[in-house]
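In: Quick one: sequence plus predicted model below, questions after.
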Amino acid sequence: MTEIRIRLAVAALLAVAAAPAARAKDSNVQVSGSVYVDYWGIPDQTARTRAPDGIGPEASLKVGVDIHDDLSFSAKACATCHGFELEHAYLDWQPKSWFNVQFGRIPVPFGEYAQRVDPSGHRTASAPLIYDMGRMAYGERTAMNLGVIPQPYTDTGALLYGVAWLGSKLQVWYGAYAVAGLKGSNDLDWMAMRASPYTDNNNEPAGGGRMAVTYASDGDSFIGDISLGGSFTAGRYDKAAKLAYVMWGADATMKLGPFTMRGEYATRRTDLDPNATYRYDMIDDWFDKQGWYAELEHPLGGHLNVVYRYDELRRNGMPLPGSSAQLSTDSRIVRYTGGLMITPAQAVYIKASWEYWQPTDFGAFQSWHVGFGGAF
């Protein structure tokens, strides 16, 4: 019955979104979205059984409504390999540039990648390992259990945020929030975060915040915009509210002429259930999940962009009960990526990439992506 309600809610959002297309240009309703289809090829048979390879869809539709000068509404539905989902739905009250409030099911600000999580917002065909949503080798719960925090991270709650200028060049974005928090039982359950009802499982809210400082350059300067950011969140994730998680990250972005450089680090410490039965004698009743990526992109002509990325993900601590026998107490995945993004026409793009994976507990392998998408 819950699944039927989700599908009906998504269908209603799509129906509402279709109507504004015929309205006048000065309508207070805005509609945007994207569609992307990716094929992930893994020649290695062993790795293929531990990764969701093949064709994967990703589509989104966002509807924004300007209610009045200070209040707006935004809702976004998406369809991915996880199925249909209402990704966010919130009211945004903006009385001042330095004081604004979002409340509802909100996109939680954690890391720079959260701002460009849609396929049209980044050049690579896959997400960084620390933020991967499900297209990851050895990402099942019995192995790495995905990354630090799969993006987009949306949750039920409220966000207080604002923007301040320090002179004419430095912009500071800041935000603090209280949300239902992550869910799970002896490690996080990411599917529970994407499934209705979007309520707290333990009646103990989680909290966090983010701050980013951006240097705004002159338009003709070789040194372009430079941004530095930091994010933090913490809460308890089990029904009994006894198991905690603490997560923080740092990010940096710089533009030098035609080059854009990015880097992010994220880490999470998660409590383990001390009463469960484990493979080894427990010393620490928690484990660490951490990783980082560095990325460089630049154009080649008017319709081609090239991107290079190095990223890694590490898990330190006791493997969960039922985990793969190959998973050790210090497991790491390193990945090298080279990719192209071709824009043959406005708002249409083709992605192609090659990846070399080096897991410490599993065999190394190569994979490739090719995808086609568009945005409006």
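Out: Done, it's in.
In: For the rest of this, base every contact and every neighbour count on C-alpha atoms.
Out: Noted.
In: Could you find the closest non-adjacent residue to Ala59?
Out: Leaving aside its chain neighbours, Ala59 sits nearest to Val35 (4.2 Å; criterion: C-alpha to C-alpha, 6 or more residues apart in numbering).
In: hang on, I meant Ala212
Out: Once flanking residues are discounted, Ala212 sits nearest to Gly229: 4.0 Å by C-alpha to C-alpha, 6+ apart.
In: any idea how far Ala252 is from that neighbour?
Out: Gly229 sits 6 Å away from Ala252, going by C-alpha to C-alpha, to the nearest Å.
In: just Thr2 next, same as before
Out: 41 Å.
In: Same drill for these two, tell me which one is more crowded.
Out: Ala252 (20 against 10; other C-alpha atoms under 10 Å).
In: residue contacts, the more buried one?
Out: Contacts for Ala252 (C-alpha atoms under 8 Å, 6 or more residues apart in numbering) come out as Glu112, Ile226, Ser227, Leu228, Gly229, Arg262, Gly263, Glu264.
In: Shouldn't it be within a strand?
Out: Yes: assessed by DSSP: H, G, I helix; E, B strand; the rest coil, Ala252 belongs to a strand.
In: Now it. Nearest residue, chain neighbours left out?
Out: Nearest residue to Ala252 in three dimensions, chain neighbours excluded: Leu228, at 4.6 Å (C-alpha to C-alpha, 6+ apart).
In: Look at Ile4 and tell me its secondary structure.
Out: When classified by three-state DSSP, Ile4 comes out as helix.
In: That one and Thr270: what is the separation?
Out: Counting by C-alpha to C-alpha - Ile4 and Thr270 are separated by 33 Å.
In: more neighbours, those two?
Out: Taking neighbours as other C-alpha under 10 Å, Ile4 and Thr270 compare with Thr270 leading, 24 against 9.
In: one more structure, for comparison:
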Amino acid sequence: MAGSTYGEVFKLTTFGESHGEAVGVIVDGVTPGVEIDNAYIQKQMDRRKPGQSSVTTPRKEYDTINIVSGIYDGKTTGTPMCILLYNTDMKPEAYDDIRNAFRPGHADYTYLQKYGIRDHRGSGRASGRETAGRVAAGAVARKLLERRGVEIVAYTKSLGGIKCETYDESYIEQNPVRACDPVAAEKMINRIHELAAAGDSCGGIVECRIRGVKPGIGEPVFDKLDAELAKAMLSIGAVKGIEFGAGFAAAEMLGSEHNDPMDASGFLSNNAGGIVGGISNGAEIVFRVVVKPTSSISKPQQTMNVRGEEQTIVTIGRHDPSICPRIIPVVEAMASIVLEDLYKRQGALHDQ
């Protein structure tokens, strides 16, 4: 399907449907000779997989990776990697009652208009399950970036109207909502439980911080680093907006406030979010994405069916009451993929 491939040098193509036999990814442009084992990739898959806690979908997919090419004797060969993740807990019958109805907030209507056919089983390619392949590819990119000294950390900054007031990076992976503030995390968990009991959902904001990116990464004019990151983030189904550094607050600032002054030690502020002119400036790259509320809710909603008849539906199934906790590794994966691709393009510029 057109649109399923991303990247120029480090390139990936995801495939598969939510309730099909498998999902997966083909990754090309991988540096040869890099040691990488299944456990390294599996660690990232385990962070994204469903059924992690009481605040995520109860669907049980272990997302055990199957690397069928591109690895030999524990090292990358430089040839395309194919990683398969077999679906094991499909329940397509849960969607039988609404197979001809358009679920509000979902891509049912638009997919049918585009292709003249759609997979109604859990949204098919439009399902969040598609991101499993991205996380597998992102783990490969992350491994390559580690050799460059790059670190990527994303976390829930706000959820359901509850905002983090403190930042403790060590706490992010110690709580089910992956928040950076212990007090806010408890409130977020309670909020999710309340909404789930009421058959509703909520959105939030995820922030990503990237350290160790050298100055000079990004390809002006159309392939700016922030433009590529924006495209990658907005390609995630639940993401509806993005901002860098000071972001939209810049609209209320003066030039004298927003400009980042420098001294001999470097930048004295980071309103630019580590990117100027579409190129990394060596400072920490900071961006935030808006994550919409989960579309699948059990509250009755008005819609129409494929015959144009109005009706009220209830979406029955196993869905995350908030997408934020499980989208964290997806955000990190896509950031890793963008950066590895641009690093390789920068290397080609200097014949490295």
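Out: Done, it's in. Computed from a prediction, not measured in an experiment: that's the story for all the values here.
In: What does the superposition give as a TM-score?
Out: Superposed pair, TM-score by TM-score structural alignment, normalised by the length of the second structure: 0.25. Supporting alignment: 162 aligned residues with a C-alpha RMSD of 7.4 Å.
In: distance of the residue nearest to Ala252 of the first structure from Leu170 of the first structure?
Out: As for Leu228 of the first structure, its distance to Leu170 of the first structure is 11 Å (criterion: C-alpha to C-alpha).
In: measure the nearest residue to Val179 of the first structure once chain neighbours are set aside to Ala17 of the first structure for me?
Out: Using C-alpha to C-alpha, 6+ apart and skipping the chain neighbours, the partner closest in space to Val179 of the first structure is Gly157 (4.1 Å). From Gly157 of the first structure across to Ala17 of the first structure, the span is 24 Å (C-alpha to C-alpha).
In: returning to what we had before: overlap of the contact sets of Leu228 and Leu170 of the first structure?
Out: With contacts taken as C-alpha under 8 Å, 6+ apart, the residues that reach both Leu228 of the first structure and Leu170 are Val213, Thr214.
In: Tell me where the stretch 201-350 of the first structure has helices.
Out: Here the stretch 201-350 of the first structure has no helices by DSSP state H, counting those that start in this stretch.
In: can you map out the strands along it?
Out: Taking DSSP state E, counting those that start in this stretch as the test, the strands found in the stretch 201-350 of the first structure are 206-215, 223-236, 244-256, 259-271, 286-299, 304-316, 330-345, 348-359.
In: Not counting its neighbours along the chain, what's nearest Leu340 of the first structure?
Out: Val306 (4.7 Å).
In: returning to what we had before: what angle sits between the helix or strand that the residue nearest to Val179 of the first structure is a member of and strand 206-215?
Out: Here Gly157 of the first structure, judged by DSSP states H and E, is contained in strand 154-166. With axes from the mean of the first three to the mean of the last three C-alpha atoms, to 10 degrees applied, the angle from strand 154-166 of the first structure to strand 206-215 works out at 30 degrees.
In: how much does the helix or strand just after strand 154-166 of the first structure deviate in direction from strand 206-215?
Out: Next along the chain after strand 154-166 of the first structure, taking DSSP H and E as the criterion, comes strand 170-179. Put simply, strand 170-179 of the first structure runs at 170 degrees to strand 206-215, going by the same axes, to 10 degrees.
In: tell me what strand 170-179 of the first structure is packed against?
Out: strand 154-166, strand 206-215 (3 or more C-alpha pairs under 8 Å, 6 or more residues apart in numbering; DSSP states H and E).
In: Give me the residues contacting that strand.
Out: 108-109, 155-166, 205-216.
In: hmm, which of these are the buried ones?
Out: Neighbour-count burial (16 or more other C-alpha atoms under 10 Å) applied to those gives 108-109, 155-163, 205-215.
In: Buried residues in stretch 348-368 of the first structure, which are they?
Out: 348-362, 365-368.
In: distance between the ends of it?
Out: End-to-end distance for stretch 348-368 of the first structure: 21 Å, by C-alpha to C-alpha.
In: Output the longest helix belonging to the second structure.
Out: helix 324-349 (DSSP state H).
In: other SSEs contacting it?
Out: helix 38-48, helix 131-146, strand 151-159, strand 204-211, helix 225-234.
In: Which residue, other than its chain neighbours, is closest to Met261 of the first structure?
Out: Leu296 (4.7 Å).
In: same question but for Trp93 of the first structure, I mixed them up
Out: Nearest one to Trp93 of the first structure, counting by C-alpha to C-alpha, 6+ apart, is Leu71 at 4.6 Å.
In: One more: Arg268 of the first structure?
Out: Nearest one to Arg268 of the first structure, counting by C-alpha to C-alpha, 6+ apart, is Met247 at 4.2 Å.
In: so what's that neighbour up against?
Out: Phe232, Thr233, Ala234, Ala266, Thr267, Arg268, Arg269.
In: List buried residues within these.
Out: Phe232, Thr233, Ala234, Ala266, Thr267, Arg268, Arg269.
In: picking that back up, just the buried members of the contacts of Ala252 of the first structure?
Out: Buried among the contacts of Ala252 of the first structure (16+ other C-alpha under 10 Å): Glu112, Ile226, Ser227, Leu228, Gly229, Arg262, Gly263, Glu264.
In: which ones are touching the third one?
Out: Ser227 of the first structure is in contact with Ala212, Val213, Thr214, Tyr215, Ala252, Thr253, Met254, counting by C-alpha under 8 Å, 6+ apart.
In: The last one touches Tyr215, doesn't it?
Out: No: at 9.5 Å, Met254 of the first structure does not count as touching Tyr215 under the criterion of C-alpha atoms under 8 Å.
In: and stretch 145-159 of the second structure, which residues are buried?
Out: For stretch 145-159 of the second structure, by 16+ other C-alpha under 10 Å, it's Leu145, Val150, Glu151, Ile152, Val153, Ala154, Tyr155, Thr156, Lys157, Ser158, Leu159.
In: what would the residues you listed look like in TSV with distance to Arg326 of the second structure?
Out: Below are those laid out as TSV (distance: C-alpha to C-alpha, whole Å):
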residue	distance to Arg326 of the second structure
Leu145	22
Val150	22
Glu151	19
Ile152	16
Val153	14
Ala154	11
Tyr155	10
Thr156	10
Lys157	14
Ser158	14
Leu159	13
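In: how many neighbours does the residue nearest to Ala59 of the first structure have?
Out: Val35 of the first structure has 20 nearby residues by other C-alpha under 10 Å.
In: Quickly find the element holding it.
Out: Per DSSP H and E: strand 29-41 holds Val35 of the first structure.
In: and that strand with strand 348-359, angle?
Out: Angle, strand 29-41 of the first structure to strand 348-359, by the same axes, to 10 degrees: 50 degrees.
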